[in-house]
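Visitor: coords please:
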Amino acid sequence: MPQSIIKDTEERMSKAISALKKDLATLRAGRATPQMLDKIVVDYYGTPTPINQLANVSAPEPRLLQIQPWDKGALKDIDRAIQQSDLGLTPTNDGIIIRIAIPMLTEERRKELVKVAGKSGEEAKVAIRNVRRDANEAIKKLEKAATISEDESRDHQDTIQKTTDKFIAEVDKTVKDKEKDILEV
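Guide: Below you'll find the model as predicted:
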């Protein structure tokens, strides 16, 4: 029983790391990546639809994104959604393909993005700590129900803490790598 609690804890902590990595991928660093547009939703015939479900998004050059919609009628909607997003990008539409030139980041904008990355890291840490708390409570319930001894309970809680420390270190490393990527000129 305690092993399933520990396994579930690791799975939930892994999901927090995955969510962090997905969140950080949408942050704009020095170069163009198709994931930058993942958060943008287009109003496509009255249905909110992510851009990557309407078009092929690619980065043919380090400072250029190219969006080729499967339905040419969606060009204007995609263009409008990008302009209204908080990314500060200006698309150019030639009637077939939308191109977005990614400008160099200013020092001020880089610092803002580093703060956003740090905030995402803190949110991931909070999620991991909440998972730890839930697991420890489950172990304590088993101890109160006399399913496991006090020593076993302490050992399992130590294991959960070591797992938590490992995932917190992974969050720190992931955020540090993204910050380095953002600050790179």
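Visitor: okay, CA-based contacts and neighbour counts for the rest of this
Guide: OK.
Visitor: helices and strands around the longest helix anywhere in the chain, which ones?
Guide: Taking DSSP state H as the criterion, the chain has its longest helix at helix 107-144. Counting contacts by 3 or more Cα pairs under 8 Å, 6 or more residues apart in numbering; DSSP states H and E, helix 107-144 packs against helix 2-25, helix 150-183.
Visitor: 6 Å instead?
Guide: If you count contacts as 3 or more Cα pairs under 6 Å, 6 or more residues apart in numbering; DSSP states H and E, helix 107-144 packs onto no helix or strand.
Visitor: Spit out the contact partners of residue 41.
Guide: Contacts for residue 41 were tallied using Cα atoms under 6 Å, 6 or more residues apart in numbering; they are 48-50.
Visitor: How about residue 54, nearest residue that isn't a chain neighbour?
Guide: The shortest distance from residue 54 to any non-neighbouring residue, by Cα to Cα, 6 or more residues apart in numbering, is to residue 69 (5.8 Å).
Visitor: Another for comparison:
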Amino acid sequence: MSNEILTTAKERMEQSEASLLREFGSIRAGRANASLLDRIQVEYYGAPTPLNQLASISIPEARVLIVTPFDKSSIKDVEHAINASDLGITPQSDGTMIRLVIPQLTEERRKDLAKEVKKVAEGAKVAVRNIRRDAMDTAKRQEKNKEITEDELRGLEKDIQNLTDKSVEKIDKLTKDKETELLDV
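Guide: From the prediction side, this is the model:
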């Protein structure tokens, strides 16, 4: 029973970390990254379709993304979707591919993005702490229902806290790495 609580808590904490990584991937750091386009949906034959399913995305230079649609007739739709997104990058099309040049970030914008990174990371830590609270509550319920002993409860609480500490530590490291990437000129 107690292993089940730990396993569930660990899986949920890992999901929070993965979610944080995806969120960090969408924060642009002044260099080309294909994950910038992950959230873009293209209206393709009447259905919203993720851009990465309609086109190949390559990075020929540090600050350039090339989007090459598999179906050349969809290039206008792809271009429109990129323009309509919150990327803030104007696509340049030559009829067969779309070039996105990522502008250099100003010092002020870098600092703003670093603050955003900290805010997103804090949200992930709150999620991890909520997972810890849920796991602790489940363990206490089991002890109350006499499914586990008081000693087992103390050991389980210690294990849950260790899991939480490791997860928060990993989130801090990911945050520090992303801040370094952002503030590195």
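Visitor: what's the spacing between the longest helix of structure 1 and its chain's center?
Guide: 13 Å (Cα atoms, centre = their mean, to the nearest Å).
Visitor: tell me the centre residue of structure 2?
Guide: residue 22 (1.7 Å; Cα atoms, centre = their mean).
Visitor: how much space is there between that one and residue 33 of structure 2?
Guide: According to Cα to Cα, to the nearest Å, residue 22 of structure 2 and residue 33 of structure 2 sit 12 Å apart.
Visitor: one step back: verify the contact between the residue nearest to residue 54 of structure 1 and residue 57 for me.
Guide: No - applying Cα atoms under 6 Å as the test, residue 69 of structure 1 and residue 57 come out as separate, 8.4 Å apart.
Visitor: Buried ones only from the contacts of residue 41 of structure 1, please, as a PyMOL command.
Guide: Of these, the buried ones go into a single PyMOL selection, burial set by 16 or more other Cα atoms under 10 Å:
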select buried, resi 50
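Visitor: So which of the contacts of residue 41 of structure 1 are in helices?
Guide: Among the contacts of residue 41 of structure 1, no member falls in helices (DSSP H).
Visitor: Considering the contacts of residue 41 of structure 1, which is situated nearest to residue 4 of structure 1?
Guide: residue 50 (36.4 Å; Cα to Cα).
Visitor: Leaving out chain neighbours, which residue sits closest to that closest one?
Guide: Per Cα to Cα, 6+ apart, closest to residue 50 of structure 1 is residue 41, 4.4 Å.
Visitor: Can you give me the distance of the one you found to residue 33 of structure 1?
Guide: 17 Å.
Visitor: what does residue 72 of structure 1 give?
Guide: 23 Å.
Visitor: neighbours of residue 107 of structure 1, just the number please.
Guide: 12 (other Cα atoms under 10 Å).
Visitor: Please apply the same query to residue 53 of structure 2.
Guide: Under the criterion other Cα under 10 Å, the count of neighbours that residue 53 of structure 2 has is 13.
Visitor: list the buried ones in the helix or strand hosting it?
Guide: Element membership of residue 53 of structure 2, judged by DSSP states H and E, is helix 51-54. Within helix 51-54 of structure 2, the residues scored as buried using 16+ other Cα under 10 Å are 51-52, 54.
Visitor: what do you get for stretch 151-164 of structure 2?
Guide: Neighbour count says stretch 151-164 of structure 2 has 153, 156-157, 160-161, 163-164 buried, by 16+ other Cα under 10 Å.
Visitor: Go through those and name the one nearest residue 103 of structure 2.
Guide: So of these, ranked by how close each gets to residue 103 of structure 2 (Cα to Cα), first place is residue 164, at 38.3 Å.
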